[in-house]
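Chemist: Next come a sequence and a model predicted from it.
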Amino acid sequence: MILTCTPNPSVDHTLEVPELLRGDVVRIRSASTEAGGKGVNVSRALRRNGRRTTAVLPVGGAPGAELAALLGDLPRVQVPVAAPTRSNVTLAEADGTTTKLNSPGPRLSPAEVDGLLEAVEAELARAPAWLVASGSLPSGAPTDLYARIAKLAADRGVPVALDTSGEPLAAAARSGAFALLKPNRAELSALLGRELATVGEVAGAAREAAGWGNGAVLVTLGSHGALLACGGHTWLGQGPPVVPRSTVGAGDCALAGYLAAGGPPEARLRRAVAWGAAAVALPGTTVPGPEDVRPADVTVIADPPESWAVGGG
């Protein structure tokens, strides 16, 4: 079983439009509403592909009730909070350009933060294979929340995968408490404070972050695939060109693919790229199923040329 913790989940509204033109009337081609939040997306992707998972998340107000309804029968532990769960809006253009309008989320009281930690600790007693701690932190949550969650997991011998950004990423990653870090290129660049324009620069930054005591670093690179640094080695995974519909949640699906089963690093990376690419071809935050994922189409290159250009997230 893979346990996920999403401190700041959301109700995600996706609007598909031909082109976003500021100040003009834009006709919506289609609209959808799905449960969102990075850890929630990981659990949804795992569940869709027949893997056991449990999601821990705070819920509040009418949006929280809507989120719970959208989650359906996904196994989960809901932590009640007073403030309403946030709602986000994604505008997806026909050429694959995605614009996200994200709310900051509810303000959690210290008691509610403690309630979230207690729920995670209780689920850790079930000995999950992994704990995924991911997403932004809501107002009121301490910056070191993920480091505290990692400590709870370490006490139970459960490896933790971290996927966040900004100050929460900096505070947690430098603690060296994580078996896996999953930033995108921009997040890793911000963490290290330098531009990462080539495979060599991304690989060097990933090895540096791993050197803080973290086990492996999986860096998603948008249309360039993903790079994995582990045990002093580097691999680049690339899939065939994909006609994008929405990039929202693609990194979460890549993380789910990486964790979904065991195997050598190359096999995990191949799954990650295949799951992420499949998600990009689907609308909104729809997660791919077995019929969408094609690992055989992914090429994995050990020690790729450092001069290759990379970009995206």
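Modeler: Nice, I can see it.
Chemist: Please count neighbours and contacts with C-alpha atoms only from this point.
Modeler: OK.
Chemist: count of residues packed around G64?
Modeler: Around G64 sit 24 other residues, with neighbours defined as other Cα atoms under 10 Å.
Chemist: try A296
Modeler: Considering only other Cα under 10 Å, A296 is surrounded by 10 other residues.
Chemist: Where does the closest residue to E121 other than its chain neighbours sit: helix, strand or coil?
Modeler: Among residues not flanking E121 along the chain, L152 sits closest, at 6.4 Å (Cα to Cα, 6 or more residues apart in numbering). Secondary structure for L152, judged by DSSP: H, G, I helix; E, B strand; the rest coil, is helix.
Chemist: From V59, how far off is S87?
Modeler: Shown here: S87 relative to V59, a distance of 12 Å by Cα to Cα, to the nearest Å.
Chemist: swap that for G39, please
Modeler: Distance, G39 to V59, by Cα to Cα: 14 Å.
Chemist: Of these two, which one has the most company?
Modeler: More neighbours surround G39 than the other of G39 and V59, with 32 against 27 (other Cα under 10 Å).
Chemist: what's the closest residue to the more buried one other than its chain neighbours in contact with, if anything?
Modeler: Of all residues not flanking G39 in the chain, T6 sits nearest, at 4.9 Å (Cα to Cα, 6+ apart). Listed by Cα atoms under 8 Å, 6 or more residues apart in numbering, the contact set of T6 reads G37, K38, G39, V40, A55, V56, L57, P58, A133, S134, G135.
Chemist: just L191 next, same as before
Modeler: G166, L169, A170.
Chemist: One more pass at 10 Å, please.
Modeler: S165, G166, E167, L169, A170, A171, A173, R174, P183, R185, A205, A209 (Cα atoms under 10 Å, 6 or more residues apart in numbering).
Chemist: which of those residues are buried?
Modeler: Neighbour-count burial (16 or more other Cα atoms under 10 Å) applied to the contacts of L191 gives S165, L169, A170, A171, A173, R174, P183, R185, A205, A209.
Chemist: any idea how far the fourth one is from E16?
Modeler: With distances taken as Cα to Cα, A171 is found 36 Å from E16.
Chemist: Surely D95 touches P18?
Modeler: Yes. Between D95 and P18 there is a contact under Cα atoms under 10 Å: 8.0 Å.
Chemist: second one coming, line it up with the first:
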Amino acid sequence: MILTVTPNPSLDRTYEVPALMRGEVLRATCDRMDPGGKGVNVSRAVAAAGHRTLAVLPLGGAPGALVAELLGAEGIEVAPVPVTGQTRSNIAVAEPDGTLTKINATGPELTAAESEALLTAVRAHSADASWIACCGSLPRGLGPQWYAALAARAHEAGARIALDTSGPSLLAALRERPDVVKPNVEELAEAVERPLKTVGQALRAAEELRGRGARAVLASLGADGQLLVADSGTYFGHARVEAVRSNVGAGDASLAGFLAAGGEGPGALAAAVAHGAAAVQLPGSVMPTPDDLDPAGVTVTADIPLDRVLTQPAEYAR
């Protein structure tokens, strides 16, 4: 069972439009509503792959109730932590060429009691978990040390921690030696405080995170693929993609595939790449099922293309 923790979940509405024109009245060609948040998406992808998952998350107000209802409809077990604030609602506008415009709400501010209740809920449900995936930004009221505290408690209980966050929250948690961290290339650049323009530079940045405490790094390089840097070796994976429809939740689908495949080694990296490639070809934040995957289209190698220039280099501005 994979337990996910989403401290700042959302209700996500995605609209597909022929073109985004500022100041105009637009008619959507397609729209959908999904439960959102990085950990929520990991649970949705794990469930879509046929595995058991439990989502621990703070929920408040009518949007929070709808998030729980939508998750239940997807067969996902939910352990809600009631909060007084209202769960945020986010909007995404997708264009035919794959361009995505997102408007993310701030979300509620959690009290000290609600913060502790969330940690307690994770501990209470962690006994059966093969992995605990801690994902996303922290809401107001939770300091950057919160994920570090969660990782410490989880490790005390014998659970493995996968962490997908960024900025001070990521750096603070490294001292608790998370079993895997999953930054994208922009988050890597922020963590090492320099731009990353090649696969080799991204690899060195991932190695630095390992040096600071991460036991393994699963780094997303966008259209260029993914890197896995761990004790078992360093691997590079990429996949063919026919057309990008929406990249919402693609990184979360990748992490779900990685964890569901055991969370280590080239086989798990291949699963991560396959899930991410499938997710970007689906609408909104729809998570891929086994029928959507194309394992034959995935290549994983220990021969890292160090000089390969990234399609979307990561800049860094101090």
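Modeler: That came in fine, so what should we check first? This is a predicted model, so every value here is computed, not measured.
Chemist: overall similarity of the pair, as a TM-score.
Modeler: The TM-score (TM-score structural alignment, normalised by the length of structure 1) is 0.96; 311 aligned residues with a Cα RMSD of 1.4 Å.
Chemist: Could you find the counterpart of the residue nearest to G39 of structure 1 in structure 2?
Modeler: In structure 2, T6 of structure 1 lines up with T6, judged by TM-score structural alignment.
Chemist: All the strands of the stretch 1-150 of structure 1, in order from the start?
Modeler: In the stretch 1-150 of structure 1, the segments counted as strands under DSSP state E, counting those that start in this stretch are 2-5, 10-17, 30-36, 53-59, 76-80, 86-93, 98-101, 130-134.
Chemist: The stretch 151-300 of structure 1 now?
Modeler: Using DSSP E, counting those that start in this stretch, the strands of the stretch 151-300 of structure 1 run over 160-163, 180-181, 216-220, 226-230, 233-238, 299-302.
Chemist: any chance of the ones you listed in JSON lines, plus distance to L70 of structure 1?
Modeler: Output for the strands of the stretch 151-300 of structure 1, formatted as JSON lines (distance: least, Cα to Cα, whole Å):
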{"stretch": "strand 160-163", "distance to L70 of structure 1": "23"}
{"stretch": "strand 180-181", "distance to L70 of structure 1": "28"}
{"stretch": "strand 216-220", "distance to L70 of structure 1": "27"}
{"stretch": "strand 226-230", "distance to L70 of structure 1": "30"}
{"stretch": "strand 233-238", "distance to L70 of structure 1": "33"}
{"stretch": "strand 299-302", "distance to L70 of structure 1": "35"}
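Chemist: now these as JSON lines including mean neighbour count?
Modeler: Listed next are the strands of the stretch 151-300 of structure 1 as JSON lines, based on neighbours: other Cα atoms under 10 Å:
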{"stretch": "strand 160-163", "mean neighbour count": "26"}
{"stretch": "strand 180-181", "mean neighbour count": "28"}
{"stretch": "strand 216-220", "mean neighbour count": "28"}
{"stretch": "strand 226-230", "mean neighbour count": "25"}
{"stretch": "strand 233-238", "mean neighbour count": "22"}
{"stretch": "strand 299-302", "mean neighbour count": "16"}
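Chemist: Of the ones you listed, which is nearest G23 of structure 1?
Modeler: strand 216-220 (33.4 Å; Cα to Cα).
Chemist: tell me the angle of the closest one relative to strand 226-230?
Modeler: If you take axes from the mean of the first three to the mean of the last three Cα atoms, to 10 degrees, strand 216-220 of structure 1 sits at 170 degrees to strand 226-230.
Chemist: Tell me the helices and strands packed up against strand 216-220 of structure 1.
Modeler: With contacts defined as 3 or more Cα pairs under 10 Å, 6 or more residues apart in numbering; DSSP states H and E, strand 216-220 of structure 1 has these neighbours: strand 160-163, strand 180-181, helix 185-192, helix 199-210, strand 226-230, strand 233-238, helix 250-259, helix 265-280.
Chemist: which one in structure 1 is aligned with A45 of structure 2?
Modeler: Structural alignment places A45 of structure 2 opposite A45 in structure 1 (criterion: TM-score structural alignment).
Chemist: number of nearby residues for that match?
Modeler: A count of nearby residues for A45 of structure 1, using other Cα under 10 Å, gives 28.
Chemist: Then T311 of structure 2?
Modeler: Residues lying near T311 of structure 2 (other Cα under 10 Å) number 12.
Chemist: Distance of it relative to Y235 of structure 2?
Modeler: Distance from T311 of structure 2 to Y235 of structure 2, by Cα to Cα: 19 Å.
Chemist: Same question for P168 of structure 2.
Modeler: 27 Å.
Chemist: how about the nearest residue to the spatially most central residue of structure 2, chain neighbours excluded?
Modeler: By Cα atoms, centre = their mean, structure 2 has its centre lying nearest to D252, at 3.4 Å. Excluding the flanking residues, the one nearest D252 of structure 2 by Cα to Cα, 6+ apart is V42, at 5.1 Å.
Chemist: same question, E66 of structure 1
Modeler: Spatial nearest neighbour of E66 of structure 1, chain neighbours left out: V11 (7.4 Å); criterion: Cα to Cα, 6+ apart.
Chemist: surely the one you found meets G61?
Modeler: No. Using Cα under 10 Å, V11 of structure 1 makes no contact with G61, being 11.9 Å away.
Chemist: count of neighbours near the counterpart of L310 of structure 2 in structure 1?
Modeler: Alignment note (TM-score structural alignment): L310 of structure 2 maps to V310 of structure 1. Using other Cα under 10 Å, V310 of structure 1 has 20 other residues around it.
Chemist: For G289 of structure 1, see how far away V310 of structure 1 is.
Modeler: Distance from V310 of structure 1 to G289 of structure 1, by Cα to Cα: 28 Å.
Chemist: can you check F178 of structure 1 too?
Modeler: Going from F178 of structure 1 to G289 of structure 1 by Cα to Cα gives 28 Å.
Chemist: likewise L116 of structure 1?
Modeler: Where G289 of structure 1 is concerned, L116 of structure 1 sits at a distance of 30 Å (Cα to Cα).
Chemist: So which of those two has more stuff around it?
Modeler: Set L116 of structure 1 next to G289 and count neighbours by other Cα under 10 Å: L116 wins out with 24 against 16.
Chemist: Alignment lookup: that one to structure 2.
Modeler: In structure 2, L116 of structure 1 lands on L118 (TM-score structural alignment).
Chemist: wait, isn't its match in contact with P7?
Modeler: Yes. With contact defined as Cα under 10 Å, L118 of structure 2 reaches P7; the gap is 8.0 Å.
Chemist: Relative to D128 of structure 2, how far out is the nearest residue to S43 of structure 2 once chain neighbours are set aside?
Modeler: For S43 of structure 2, ignoring the flanking residues on the chain, the nearest one in space by Cα to Cα, 6+ apart is T53 at 5.8 Å. Relative to D128 of structure 2, T53 of structure 2 is positioned 10 Å away (Cα to Cα).
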